[in-house]
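**Q** how does the following fold in three dimensions:
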Amino acid sequence: MTGLPEWYMRFGNWILKLLILNILWFMFTLLGLVIFGLFPATVALFAVIRKLVMQKDDDVPIFQLFWSTYKSDFVKSNCLGIVVLIIGTILFADIYILKQLDPGIMNQFLLIIVFLLIVVYMALFTYIFPVFVHYDTNILGYFKYTIILIIGRPFHTIFMMVSIVALMYVLRWMPGLIPVCGFSIFAFLVMKISSMSLPRMNNNEV
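**A** The predicted structure follows:
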């Protein structure tokens, strides 16, 4: 019982930070007119949570780090986001086209292949943000590191996807949490699981 107050305070501190980060994510997404603000705001959200999770620094200047990441990675994150969206659009368009064709063995085989690629794409879409804020490389490099994590850490990948589905189920029944801290909880969950696979940070690393 002696450790309960400390645990309770730490839990409350995390809830407050996630609430603030969720508000910042909404604000800076709107600042970029949604289309151009979504990916920079998401990257900034993951950058702050990465430092909180991996460096365990309770004194992280949340707004300053969020704003500096948003500005510095605005163009780069949007470029990455465009590539990710194009890949997703092509895959889902393939599904639509294949469903319009006459059913056959080859068609069913192609559908299975595309569905498997979509599963990989969903894992890639989830991992790409932790990879982006952890490594300083080019667009191709982010995809390379992400694929390596997906293939090299299959149990972590499965655990992450199952955890995301569970979180979506909770948010479905408690939709009021989405505008309060839904997106920041998602980022925290993904970053926490990703940190098991990513190299550790030095104490003086930003």
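
**Q** can we go C-alpha only for contacts and neighbour counts from here?
**A** OK.

**Q** what about the longest helix in the protein?
**A** In the chain, taking DSSP state H as the definition, the longest helix is helix 105-134.

**Q** residues of that one that come out buried?
**A** For helix 105-134, the neighbour count (16 or more other Cα atoms under 10 Å) marks 111, 114-115, 118, 120-121, 123-134 as buried.

**Q** test my guess that Thr146 contacts Phe129.
**A** No. Using Cα atoms under 8 Å, Thr146 is not in contact with Phe129; the gap is 9.2 Å.

**Q** show me what the longest helix of the chain is packed against.
**A** Using 3 or more Cα pairs under 8 Å, 6 or more residues apart in numbering; DSSP states H and E as the contact definition, the elements that helix 105-134 packs against are helix 38-54, helix 74-100, helix 139-152, helix 183-194.

**Q** not counting the shortest one itself, show me its contacts.
**A** Read that as helix 183-194. Residues outside helix 183-194 that contact it (Cα atoms under 8 Å, 6 or more residues apart in numbering) are 18-19, 21-22, 45-46, 49-50, 53, 126-127, 130, 156, 160, 163-164, 167.

**Q** please give the structure of this sequence too, so both can be compared:
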Amino acid sequence: MDKYMEKHHSKFSRLMEWIYQLVVINVLALIATLAGLVVFGFFPALMTVYAMIKRLLDKDDLPLFKTFVTTFRTCFVKANLLGAAVVLIWAVLGLSWFFYLGDLETTFHWIGLVVVGFLAIGAFLMTAYLPISFVTFPRFKNVEHLRFALVMALGMPLATLLIALNTVFFYGVVMIRLVTVAPFLSLSLPAFVNLLLARKKLLGLFVVFADEQVTCRTLNSYPRPEVLWSLWQEAMEDVYPIDYETFVRTSLDPAHADPRFSLVLLDGKEEPVGCLLTVREEDRFSIQLLLVEKGYRRRGYGRRMIEALSDNALTQHASKLVIGSTRGYFNRLPRVFGQSLGFFEKTGFDIRHDEDGFEIDKPLKGVSA
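**A** Take a look at the predicted model:
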């Protein structure tokens, strides 16, 4: 009986904790919206709500007020630019609707009205997906968010329908009948439900491989690439120490690590245990960094990341993979890392020795048409 009560008490406590967090986040969002004079505050506040709830769903332990302020400041410009694009889209659709509605005596206007109606439905579904895309794929540019949200709205019909129904039900029924709830849950509760419905399916689109221990995804789907520095510290601190700012600037800039082709290896808690950072240079892909945490080595994860990159490189008509780059830390593998030569030999790389280290490359057999 004690265990039964303890189990239900734990669930009740967790429910109360979630309600408290959602209320606090919602109140902070309303304050931030007003602080931004509504026009400049709404979209950053909305994106911050989604970002914080996503982190809570990922079981991050975070101080609500401090995290909200930091996130709001960080996304302020980008969120407002995305919001401006959304407003422009809806303005064009609205003007088009009234234009065609003004004269329904011609077939042309009726057809135009129907077309605008379908476009408005697509825009509504895209708009519902935008905050989810914004916080799930923070490295996307705004144009990519718009395109991705539209593709997902059309390509995931079940999730899209559920998100649309949740949005319509909440704002069309709950908010009308329970107006007093608005200051406390008007943004946070729909965001919570929408993230539950869509985030795992969206992340699944970027999975390269997975097993019971790890999931490998492309870097553009990982919201906190800067924590990869911990992997560097573990593997390279004694050999090539660098500070956090240098790592982020040198390793994670798109000029050094293309997020579409770079990979991150994650454990069950979404913590990084490995990575492969690469960038295209002319007809080759240069691997800037390949790391796997000690506890996850000798399980084939490094080989599988190399194989995944090889497949992607072929689709981009690249001729070879190369270890090192003039843009990165090393233009070849330094001699101090000579113990890794066996791994590269087993994965099909050619190795040439010289005074400065090892020139290592892997010719790609066949190029996709």
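
**Q** let's have the helices and strands packed on helix 105-134 of the first structure in JSON lines, adding mean neighbour count and distance to Phe26 of the first structure.
**A** Formatted as JSON lines, these follow (neighbours: other Cα atoms under 10 Å; distance: least, Cα to Cα, whole Å):
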{"stretch": "helix 38-54", "mean neighbour count": "24", "distance to Phe26 of the first structure": "8"}
{"stretch": "helix 74-100", "mean neighbour count": "15", "distance to Phe26 of the first structure": "15"}
{"stretch": "helix 139-152", "mean neighbour count": "16", "distance to Phe26 of the first structure": "25"}
{"stretch": "helix 183-194", "mean neighbour count": "21", "distance to Phe26 of the first structure": "9"}
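
**Q** can you put the ones you listed in CSV and add distance to Gly176 of the first structure?
**A** Below are those laid out as CSV (distance: least, Cα to Cα, whole Å):
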stretch, distance to Gly176 of the first structure
helix 38-54, 20
helix 74-100, 27
helix 139-152, 32
helix 183-194, 12
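
**Q** and the ones you listed: which comes nearest Asn202 of the first structure?
**A** The stretch from those with the least distance to Asn202 of the first structure (Cα to Cα) is helix 38-54; that distance is 9.2 Å.

**Q** so how far is Leu34 of the second structure from the residue nearest to the spatial centre of the second structure?
**A** Centroid-nearest residue in the second structure, with Cα atoms, centre = their mean: Phe137, separated by 2.0 Å. To Leu34 of the second structure, Phe137 of the second structure is 27 Å away according to Cα to Cα, to the nearest Å.

**Q** what do you get for Phe192 of the second structure?
**A** Using Cα to Cα, Phe192 of the second structure is found at 22 Å from Leu34 of the second structure.

**Q** A helix includes Val38 of the second structure, no?
**A** No. With DSSP: H, G, I helix; E, B strand; the rest coil as the criterion, Val38 of the second structure is coil rather than part of a helix.

**Q** so what does it match up with in the first structure?
**A** Aligned counterpart of Val38 of the second structure in the first structure: Val34 (TM-score structural alignment).

**Q** before we move on, back to that, closest one to Met201 of the first structure among the helices and strands packed on helix 105-134 of the first structure?
**A** Across those, closest to Met201 of the first structure is helix 38-54 (Cα to Cα), at 6.4 Å.

**Q** okay, the next helix or strand after that closest one sits on what stretch of the second structure?
**A** Moving toward the C-terminus from helix 38-54 of the first structure, the next helix or strand (DSSP states H and E) is helix 62-72. Aligned using TM-score structural alignment, helix 62-72 of the first structure spans residues 64-74 in the second structure.

**Q** how big's the offset between the matching stretch and the first structure?
**A** Superposing on the first structure and averaging over aligned pairs (mean Cα distance after the TM-score superposition for the first structure), stretch 64-74 of the second structure comes out at 1.6 Å.

**Q** contacting residues around that stretch?
**A** If you take Cα under 8 Å, 6+ apart as the criterion, stretch 64-74 of the second structure is touched by 21, 24-25, 28, 44-45, 47-49, 51-52.

**Q** go with 7 Å
**A** 44-45, 48 (Cα atoms under 7 Å, 6 or more residues apart in numbering).

**Q** what's the closest of these to Leu15 of the second structure?
**A** Distances from Leu15 of the second structure to the contacts of stretch 64-74 of the second structure, taken by Cα to Cα, are shortest for Thr48, at 21.7 Å.
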